[in-house]
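In: What follows is a predicted structure for the sequence shown.
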Amino acid sequence: MDPSEELSRHGDATPAPIALSAWTDLVQEDLLHANPTAENLRRPVADVQLYDALDDQANVRNAVVLAMGVSCGSVGFERVLVHAADGEAAAVIVKARGTPIEDLRAASSRHDVPVLVVGDDADWTRLIAMARTAVAGAAVDSVSGVRLGDLFAFANAVASIANGAASIVDPSGRILGYSTVPGQPIDDLRRETTLTLQERTPPALDADFKVVYASTDALFVQSPSGIRDRLALAVRAGGELLGSIWIIDPGGERRQPALDALDRLAPLAGLHMLHARSASDFTERRNADLMRTLMDDPAQASFAAAQLGLEFTDGFAIAAFALTHPNTGSLDAMREQHRLLQLVTVTCNVQFRSAYSALIDSVVYALLPCAGESPRAAHRRVIRDIGSYATTISAHPVVAAVGGIAEQIGELPRSRTEAVRTLQYLMHQQSVSRENPTLHPPAAAVFEDYWTELNLLEIGTYIAEKHLGRFDVIDAIRAYDAAHHTDFLITLRAYFDSNASVSTAADRMHVHGNTIRYRITRLAEEFGIDFDNPSTRLWLWLRLVSTDL
């Protein structure tokens, strides 16, 4: 039977639920069955759901329920199992976190529901995407002999089914796999991209890629003269764009069957790409460890630079990026942080033709090269571009900061500290602006833009740590204002900020000049402030400004 006919035969049928044992094979995660009876392994799986403790009415029939944030052995865990058993769920997935397997087996037997255990360090975001895509991909079995995650073998299978040479591309334009089926025609573009393993133009800047990404179906893409037309499909899992498949158009009567085949292959393509990406997770974690070593451990920094292939000739600057997400530990936030990492990597590749980036503790870090006559202009441009592109990955703005230039490898920790300090300052300003919509603070900056404010904050931190403010009157004035609903502290700050000009301070506070004079007189009398002493004025201004930024 022709492969395309085989695929069509399976695609026309209504997908039946997959057995739990077959589903776990497709997921290929380290899932341990607490009670792997024959009956449990045959349970049908048709959906994957996150457990919601506030929604006991959710339909979980034939669904794998992910008990995220539930402690085994707790009342909450028992509630999950009761809900799953009553709703005829396929299974419940938990993190054991030290709970003996015997206890989990007993709980599984007691409630007559399969319990699967995932490792304590498992990434829920990746597991959910993999689990849901496994359900969808199970219905397409015409290329089931291809090992999951082997994108070169999968490209060969797709090329055979669609009758055209296939390439699989990630969102950054990197070629993840391509077909080598004999006799299928190719062109110069295909030849070049398979040699370089990179598209000529990054997808973010290519009109054809944008059209394909905007569609949920496979498309015919007309190419310029000298280049063969293409068929293309955007590959997604759980709403996340994983990349795309491009087929050299077989033409004629073969075109529409090839487009139909691509559409039916979409779930399986997502499953393969998710597995391929999980295989690359080790590289991502390794890069994060090496980046952390570069920024935190000067003794081992040279080794880390060598492992990354980093040539420290013109210097680098550390850039830090973070989403203003209200809950950085949530599932949505984690997914968006990984998308931000991908965006930073892609943009740095476009700007600098190289990318050294990693996601560490909810912050994406990148090493920005300092080549050329205006490295800071390039740094400003790249963080501005990333901020403008960020609307495609999150509803929450991205804040970006770049530390000072590190001319030697040992200066990278200093650059990282400056980047983080600047990032935290900008994040604080964003938070203040949400309470006061009239403010419009920038979301991206280099360290030099705010070095004065940042250094004043350092002074404030030093004062607080050393308890140096216990001898002055700032806390006493603050307490008086709170008790009597007065504005002496605000007046004092406005007066100092105005270089002791009563009229300027009055304009700042929108009051009459006599009001400022009266309050300054009261401050001198009630709190013993000697406004004629320059040291006193300097100290009190430092105290005010270093705690109010």
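Out: It's in. Bear in mind the structure is a predicted one, so any value in this text is a computation, not a measurement. Numbers count the residues shown, from 1 in each chain.

In: okay, CA-based contacts and neighbour counts for the rest of this
Out: OK.

In: where exactly do the strands run in the stretch 101-250 of the chain?
Out: Taking DSSP state E, counting those that start in this stretch as the criterion, the stretch 101-250 of the chain contains strands spanning 115-118, 166-169, 175-178, 219-221, 230-237, 240-248.

In: so who does the most centrally placed residue in the chain touch?
Out: Centre of the chain computed as the mean C-alpha position; nearest residue by CA atoms, centre = their mean is Q337, 1.3 Å away. With contact set as CA atoms under 8 Å, 6 or more residues apart in numbering, Q337 has these partners: 322-323, 359, 362-364.

In: Out of those, which sit inside helices?
Out: Under the assignment DSSP state H, the contacts of Q337 contribute nothing to helices.

In: Which of those sits closest to G315?
Out: The nearest member of those to G315, counting by CA to CA, is V364 at 19.7 Å.

In: thought that closest one was touching M334?
Out: No. Using CA atoms under 8 Å, V364 is not in contact with M334, being 11.5 Å away.

In: When the two are compared, which one has more neighbours?
Out: Each of V364 and M334 has its neighbours counted (other CA atoms under 10 Å); V364 has more, 23 against 19.

In: Need the three-state assignment for A400.
Out: Secondary structure, DSSP: H, G, I helix; E, B strand; the rest coil: A400 is strand.

In: List the contacts of it.
Out: Counted by CA under 8 Å, 6+ apart, A400 has contacts 319-322, 383, 387, 423, 443-445.

In: ok, now V382?
Out: Going by CA under 8 Å, 6+ apart, the list of residues near V382 reads 347-348, 351.

In: how about these in JSON lines, adding neighbour count, secondary structure and distance to F220?
Out: Below are the contacts of V382 laid out as JSON lines (neighbours: other CA atoms under 10 Å; DSSP: H, G, I helix; E, B strand; the rest coil; distance: CA to CA, whole Å):
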{"residue": "T347", "neighbour count": "22", "secondary structure": "helix", "distance to F220": "28"}
{"residue": "C348", "neighbour count": "24", "secondary structure": "helix", "distance to F220": "31"}
{"residue": "Q351", "neighbour count": "17", "secondary structure": "helix", "distance to F220": "30"}
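
In: this is the comparison structure:
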Amino acid sequence: MDLRDEDLTSLANSLAELVGAPITIEDPQSSVLAYSHSLEADRSQAVDDARITTILGRQVPPHYRALLDDAGVYAQIARSHDVVTVDLPGSGMTQRAIVAVRDDTGTLLGSVWAAVPSGLTDAQRQTLLAGAPVVARGLVRERQRADSSRRRTVEVVEALLRGGDDAAQAARSVGLRMPCTALVLASDRARDSVPAHRAGAFVLHLAAVAPSATAAQVDEVVYAVVSGDEAGASRLARDFLARTRGPLVIGVGRTVDTAEAIDVSARDADAVVRAVRRRGRTGVVETVRGVLADVVALRASDALAGYEEFSPLSSLERFDAEHHADLLESARAYLAHGGDVAAAAAALHVHPNTLRNRLRRASQAAGVDVDDPDTRLLLGLALKLRDLDA
């Protein structure tokens, strides 16, 4: 039987016929890439709990994976060029015969698993060994197709992020309906990338619950554009984080009515992620309106970069350091209580006149008049940024 041009599912079915046993083809992470549907093979062999749960979940269940790992099966597969057999009585898994699948360079691409409850015959062993290179070519073809599809998706997402005519054309090409909202899935730390398996899970989640969504990993984060408003996008995001574990955050941008404006929504989502990270939060979904004060403060801090030495915060810090004073905390309390001297003094546990003297000293000696609107704006912004870092 010539198997060279068959897809993975057809390969699994053909191998099941030749081996006389149910077959699964798995990747190195134990995800199921294909499995046999051959009724003749399935009738002739017992289909156990391990096979059923693996196929239903498209992944070897954690408890079976742990059993196999403890038995050294995965290590054997990684180093062996022969068929590996495993028998774990009482585990719910009948005897298995496994052959590694490698490309021409010897890189492990996956493995073929056959359920052989009566033991492996020499003929079955030879068939599995002969079939492994054929499966390898099939996996390489599938990977190439997947890579090509992934590149096309990344190109579409990048076009959407540019906004304008490019975004409009990209939106039409994938049937993205308006209005729409951009999301960003990111690690909770700026220096870390979203792991590939979590990025893939997010893309699959959106494909399942929002078929018109377009999503792809771009550099360290995953960008997604979904049809619908901010509230709907937030629900999709929260549902994903509820299903997965990991140090992740999701920023949700504003809803836009045209594809040309998707870049605006994406910039919002980026800014939300930056604000959430600055607070040290994790496992959260936030919208631009939910963290607007932080977003605006961080954007203002970019504009103030290079002018820090002239800020009222720096002036008060220098004065306090040189004179062992408490002018900064006094000014902070005064602003925090909306200019109410009595309330601010109570918070500081000092007499109101003491606070008035400190504020007068801040104005006359340090040059920081907290009753001046511009000074209050700059000082309040600097304190807001200080709080974000805290």
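Out: Right, received. Where do you want to start? Just so you know, these numbers come straight off a predicted model, no measurement behind them.

In: now what about the TM-score between them?
Out: TM-score for the superposed pair, counting by TM-score structural alignment, normalised by the length of the second structure: 0.67. Supporting figures: 356 aligned residues with a CA RMSD of 5.2 Å.

In: Tell me how many other residues crowd the nearest residue to S38 of the second structure once chain neighbours are set aside.
Out: Spatially, and ignoring its direct neighbours in sequence, S38 of the second structure is nearest to N13 (5.7 Å; CA to CA, 6 or more residues apart in numbering). For N13 of the second structure, the count of nearby residues is 22 (other CA under 10 Å).

In: repeat for the one 4 residues further on
Out: The tally of other residues near E17 of the second structure (other CA under 10 Å) stands at 19.

In: my read: it touches D42, true?
Out: No. Here E17 of the second structure lies out of contact with D42, judged by CA under 8 Å, at a distance of 9.6 Å.

In: What is the longest helix of the second structure by residue count?
Out: helix 122-162.

In: Helix or strand next in line after it, which one?
Out: Per DSSP states H and E, the first helix or strand lying C-terminal to helix 122-162 of the second structure is helix 164-174.

In: in that following helix, what counts as buried?
Out: By 16 or more other CA atoms under 10 Å, the buried positions in helix 164-174 of the second structure come out as 164, 166-171.

In: what about the helices in the stretch 201-350 of the second structure?
Out: Per DSSP state H, counting those that start in this stretch, the stretch 201-350 of the second structure carries helices over the ranges 230-243, 262-278, 292-304, 312-323, 327-336, 341-348.

In: mind putting the ones you listed in JSON lines, distance to R4 of the second structure included?
Out: Output for these, formatted as JSON lines (distance: least, CA to CA, whole Å):
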{"stretch": "helix 230-243", "distance to R4 of the second structure": "39"}
{"stretch": "helix 262-278", "distance to R4 of the second structure": "44"}
{"stretch": "helix 292-304", "distance to R4 of the second structure": "56"}
{"stretch": "helix 312-323", "distance to R4 of the second structure": "72"}
{"stretch": "helix 327-336", "distance to R4 of the second structure": "73"}
{"stretch": "helix 341-348", "distance to R4 of the second structure": "79"}
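
In: Most tightly packed of these?
Out: helix 262-278 (a mean of 24; mean count of other CA atoms under 10 Å).

In: That helix maps to which residues in the first structure?
Out: Helix 262-278 of the second structure corresponds to residues 412-428 in the first structure, going by TM-score structural alignment.

In: what about the matching stretch, how far off from the second structure?
Out: On superposition with the second structure, the mean distance recorded for stretch 412-428 of the first structure (mean CA distance after the TM-score superposition for the first structure) is 0.9 Å.

In: Now do that stretch: distance to the chain's middle.
Out: Mean-position distance between stretch 412-428 of the first structure and its chain equals 19 Å (CA atoms, centre = their mean, to the nearest Å).

In: Repeat that for stretch 157-165 of the second structure.
Out: 21 Å.

In: For it, buried residues please.
Out: Buried residues in stretch 157-165 of the second structure, counted by 16+ other CA under 10 Å: 157-164.

In: Residues in contact with stretch 296-314 of the first structure: which ones?
Out: Against stretch 296-314 of the first structure from outside (CA under 8 Å, 6+ apart): 287, 290-291, 293-295, 369-371, 407-410, 413.

In: Try it again at 10 Å.
Out: Residues from elsewhere that reach stretch 296-314 of the first structure (CA atoms under 10 Å, 6 or more residues apart in numbering): 286-287, 289-295, 356, 367, 369-372, 375, 405-414, 416-417.

In: From the chain's centroid, how far away is it?
Out: For stretch 296-314 of the first structure, the distance to the chain centre is 25 Å (CA atoms, centre = their mean).

In: Tell me how far the aligned partner of A170 of the second structure in the first structure lies from F321 of the first structure.
Out: Counting by TM-score structural alignment, A170 of the second structure lines up with A304 in the first structure. With distances taken as CA to CA, to the nearest Å, A304 of the first structure is found 22 Å from F321 of the first structure.

In: shared neighbours of E17 and D42 of the second structure, anything?
Out: Both E17 of the second structure and D42 are contacted by 23, 36, under the criterion CA under 10 Å, 6+ apart.

In: which bit of the second structure covers the strand or helix carrying F77 of the first structure?
Out: Following DSSP H and E, one finds F77 of the first structure within helix 75-86. Under TM-score structural alignment, there is no match for helix 75-86 of the first structure anywhere in the second structure.

In: what's that helix packed up against?
Out: strand 63-66, strand 91-95, helix 101-111 (3 or more CA pairs under 10 Å, 6 or more residues apart in numbering; DSSP states H and E).

In: buried sites along that helix?
Out: Neighbour counts over helix 75-86 of the first structure (16+ other CA under 10 Å) mark 77-78, 80-85 as buried.

In: can you give me how far that helix is from the chain middle?
Out: Using CA atoms, centre = their mean, the offset of helix 75-86 of the first structure from its chain centre is 32 Å.

In: for stretch 355-368 of the second structure, same thing?
Out: Distance, centroid of stretch 355-368 of the second structure to centroid of chain: 49 Å (CA atoms, centre = their mean).
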